[in-house]
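Asks: model this:
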Amino acid sequence: MEIIGHWWQAVLAGFSKTDPLDLAPLPIVGLIILCLVLTVPRASWRFFGLYVTFVHELGHAFAALVTGRFVHGLKIRLDHSGELASSGKPGFSAVFSGFWGYPTPAVVGLALVASTYYGYASAALSIGALLLLGSLLFLRNGVGIAVALCSALTAQLLVVYTPDQAMAWVVLGLGLMLLVGGVRDLFKVLGVHTRRRELIASSDAYLLSQRSWLPAWFWLFAFTLVITVSVVLAARMLLLMLG
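Replies: You can find the predicted model right below:
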């Protein structure tokens, strides 16, 4: 109980404003290079891509919950595919939850970058730690549970043991990595619709076109728009932090 109490106090302490990061060009360039090394090469993407898929599926799940759908569970597979099972009325809720998959990693990445810009990196990490614990309720396969447990454990350890300034750098790095991951997955789904059309039945854009009167290209454009805006806004905040 003492350990739980210590953890809970650390989570609550995170909901406070801290000094925004004071960035210098050399450290931020180093951080960007590190983020690219961890997300672009196929060897490292094999692992971090599972986390991006996890965030993707959580985007579907959260959008389903806020529109009144019942989430039965979600699965993540080693090939970076995922599946959310939810039920509810057809129409807006199904389309809304179906849309918030591919844009979610970039939007969360933007939120993390913004939290470091405004001095709320520790709050972002505390919220993330709680959400990751809650996500364990929805996982329905071994790979998904393993990804969620590793993510949740890492978040809890960071909340308890990381100093504020170090925490801000971690949150900023994770935000940048999610932005890169969101862009990478966007190119992946665009490739499905242009070069690998044998996989099109698994595309969120195709599934959305079946649930609405709007064609798949509209949903691809919508994904691209949200992700592009997220990247541009995050880049602007980085430049402002650099002065």
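Asks: Please make it C-alpha for all contacts and neighbour counts, starting now.
Replies: Fine.
Asks: Now do the spatially most central residue of the chain against C35, distance only.
Replies: Ranked by distance to the mean C-alpha position of the chain (Cα atoms, centre = their mean), the top residue is P105 at 3.2 Å. P105 sits at a distance of 14 Å from C35 (criterion: Cα to Cα, to the nearest Å).
Asks: Alongside the first, I'd like the structure of this one:
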Amino acid sequence: MSEVLAEIWARATTAQPTPPPLVVALLAILAVVAVSSPRGYRVVRHGVTVLHEVGHAGVALLVGRRLSGIRLHSDTSGVTVSRGRARGPGMVATVLAGYPAPSLVALATTPVLGAGYAVGVLWALVALTALLVVFVRNLYGLGVLGVAGFTVAAASWTMPAVVLSGLAWLLVFTLLLAAPRSVLELAADRARMSRRGYRDSTSDVAQLAALTGVPAALWVGMLGMVTLGSAAVGAWLMVAP
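Replies: Reported below is the predicted structural model:
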């Protein structure tokens, strides 16, 4: 086991050449296709949901709340339960962290990719899925993490570095694009509920409105600006010479 871990560490900390500009452009196009197509986006949406819940869970721990568990559902939704004060800045930060998390994680990863550590990014994702297993409380969620972690680990162990570099860039491009789409879906769901005479009382922005008194529509706009801004900055960092 120690030899395997040492080999993983060596691969993760060894820089590889970054993809040439033409390959980067093709990977960006593939990410657009994945996020735009219904079938592709459904797969992508599971990854977005995982990072969404990681955002809630991570901030909950940072502000001193107790993390009770995470659930991932087959409809690509998820829920994170934590214990602590029902109101206050810590609760606001915890609820707010979900939607920006995928785009901010992807944005933070772009300098690492640019430095050539794409394989390190993939092994970091494997480590994240292994850590989340401790907190997931339903079988479907464990299955999602198991499939994702095993797939990325198997690819990272067996494929050549040039292929893994392309895979990591594709994943980050996809997250940058998928995060704003999830906010657009939130806005569309709220509009649909309003037309049918229903009131949104469970979404993150509805909870933020109840906690702060700031209208949910303003929270939707803020989340949209954060995710779109992260996508624009991240994409520029990845395609710039």
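Asks: tm score of chain vs chain?
Replies: The TM-score (TM-score structural alignment, normalised by the length of structure 2) is 0.89; 237 aligned residues with a Cα RMSD of 2.0 Å.
Asks: re the thing from before, map the residue nearest to the centre of structure 1 onto structure 2.
Replies: P105 of structure 1 maps onto P102 of structure 2 when the alignment is built from TM-score structural alignment.
Asks: wait, doesn't that match sit right on H52?
Replies: Yes - with contact defined as Cα atoms under 8 Å, P102 of structure 2 reaches H52; the gap is 6.1 Å.
Asks: mean shift between the strand or helix carrying the match of P105 of structure 1 and structure 1?
Replies: Counting by DSSP states H and E, the element that carries P102 of structure 2 is helix 100-114. Mean deviation of helix 100-114 of structure 2 relative to structure 1 after superposition (mean Cα distance after the TM-score superposition for structure 1): 1.9 Å.
Asks: what comes up buried for stretch 74-92 of structure 2?
Replies: Neighbour-count burial for stretch 74-92 of structure 2, with 16 or more other Cα atoms under 10 Å as criterion, is recorded at T76, G78, V79, T80, S82, G90, M91, V92.
Asks: Alignment lookup: the last one to structure 1.
Replies: For V92 of structure 2, the aligned position in structure 1 is V95, judged by TM-score structural alignment.
Asks: mind listing what that match touches?
Replies: Under the criterion of Cα atoms under 8 Å, 6 or more residues apart in numbering, the neighbours of V95 of structure 1 are L208, R211, S212.
Asks: Equivalent analysis for V11 of structure 1, please.
Replies: The contact partners of V11 of structure 1, by Cα under 8 Å, 6+ apart, come to S126, V159, V160.
Asks: What's the match for the second one in structure 2?
Replies: Under the alignment (TM-score structural alignment), V159 of structure 1 maps onto S156 of structure 2.
Asks: follow-up on the earlier one: need the contact list for the residue nearest to the centre of structure 1.
Replies: V52, V55, H56, L178, L179, G181, G182.
Asks: likewise S97 of structure 1?
Replies: Residues counted as contacts of S97 of structure 1 (Cα under 8 Å, 6+ apart) are G59, H60, A61, F62, A63, A64, T67.
Asks: Which one of those residues is nearest to L225 of structure 1?
Replies: Compare each of those with L225 of structure 1 using Cα to Cα and the shortest gap goes to G59, at 16.7 Å.
Asks: quick one, strands of structure 1?
Replies: Ranges of strands within structure 1 are 70-76, 82-87, based on DSSP state E.
Asks: and E198 of structure 1, which of the ones you listed is closest to it?
Replies: The minimum distance between E198 of structure 1 and the strands of structure 1 falls on strand 82-87, with 17.7 Å, by Cα to Cα.
Asks: Give me the mean deviation of that closest one from structure 2.
Replies: Compared with structure 2 after fitting, strand 82-87 of structure 1 has a mean deviation of 0.8 Å; criterion: mean Cα distance after the TM-score superposition for structure 1.
Asks: so where in structure 2 does that strand end up aligned?
Replies: Under TM-score structural alignment, the match for strand 82-87 of structure 1 in structure 2 covers residues 78-83.
Asks: Map L131 of structure 1 across to structure 2 for me.
Replies: When structure 2 is aligned by TM-score structural alignment, the residue opposite L131 of structure 1 is L128.
Asks: neighbours around its match, how many?
Replies: If you count neighbours by other Cα atoms under 10 Å, L128 of structure 2 ends up with 15.
Asks: next one: A222 of structure 1
Replies: By the other Cα under 10 Å criterion, the neighbourhood of A222 of structure 1 contains 15 residues.
Asks: Next, find the distance separating the aligned partner of it in structure 2 from R85 of structure 2.
Replies: Using TM-score structural alignment, the equivalent of A222 of structure 1 in structure 2 is M222. Distance, M222 of structure 2 to R85 of structure 2, by Cα to Cα: 25 Å.
Asks: now swap in A154 of structure 2 and tell me
Replies: Using Cα to Cα, A154 of structure 2 is found at 42 Å from R85 of structure 2.
Asks: again, but for P17 of structure 2
Replies: 48 Å.
Asks: How about D75 of structure 2?
Replies: Counting by Cα to Cα, the gap from D75 of structure 2 to R85 of structure 2 is 30 Å.
Asks: can you map out the helices along structure 1?
Replies: Taking DSSP state H, the helices of structure 1 run over residues 2-13, 25-39, 42-66, 92-99, 103-118, 121-135, 142-161, 164-194, 204-211, 216-242.
Asks: Dump the ones you listed into CSV; add distance to H72 of structure 1 as well.
Replies: As requested, the helices of structure 1 are exported to CSV (distance: least, Cα to Cα, whole Å):
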stretch, distance to H72 of structure 1
helix 2-13, 28
helix 25-39, 30
helix 42-66, 9
helix 92-99, 14
helix 103-118, 20
helix 121-135, 12
helix 142-161, 14
helix 164-194, 25
helix 204-211, 19
helix 216-242, 25
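Asks: which of the ones you listed sits most buried?
Replies: helix 103-118 (a mean of 25; mean count of other Cα atoms under 10 Å).
Asks: What are the contacting residues of stretch 152-165 of structure 2?
Replies: Residues from elsewhere that reach stretch 152-165 of structure 2 (Cα under 8 Å, 6+ apart): I8, Q16, P17, T18, P19, A118, V119, L122, W123, L125, V126.
Asks: so how far is the first residue of it from its last?
Replies: The first and final residues of stretch 152-165 of structure 2 sit 12 Å from each other (Cα to Cα).
Asks: Please compute how far that stretch lies from its chain's middle.
Replies: Relative to its parent chain, stretch 152-165 of structure 2 has a centroid offset of 20 Å by Cα atoms, centre = their mean, to the nearest Å.
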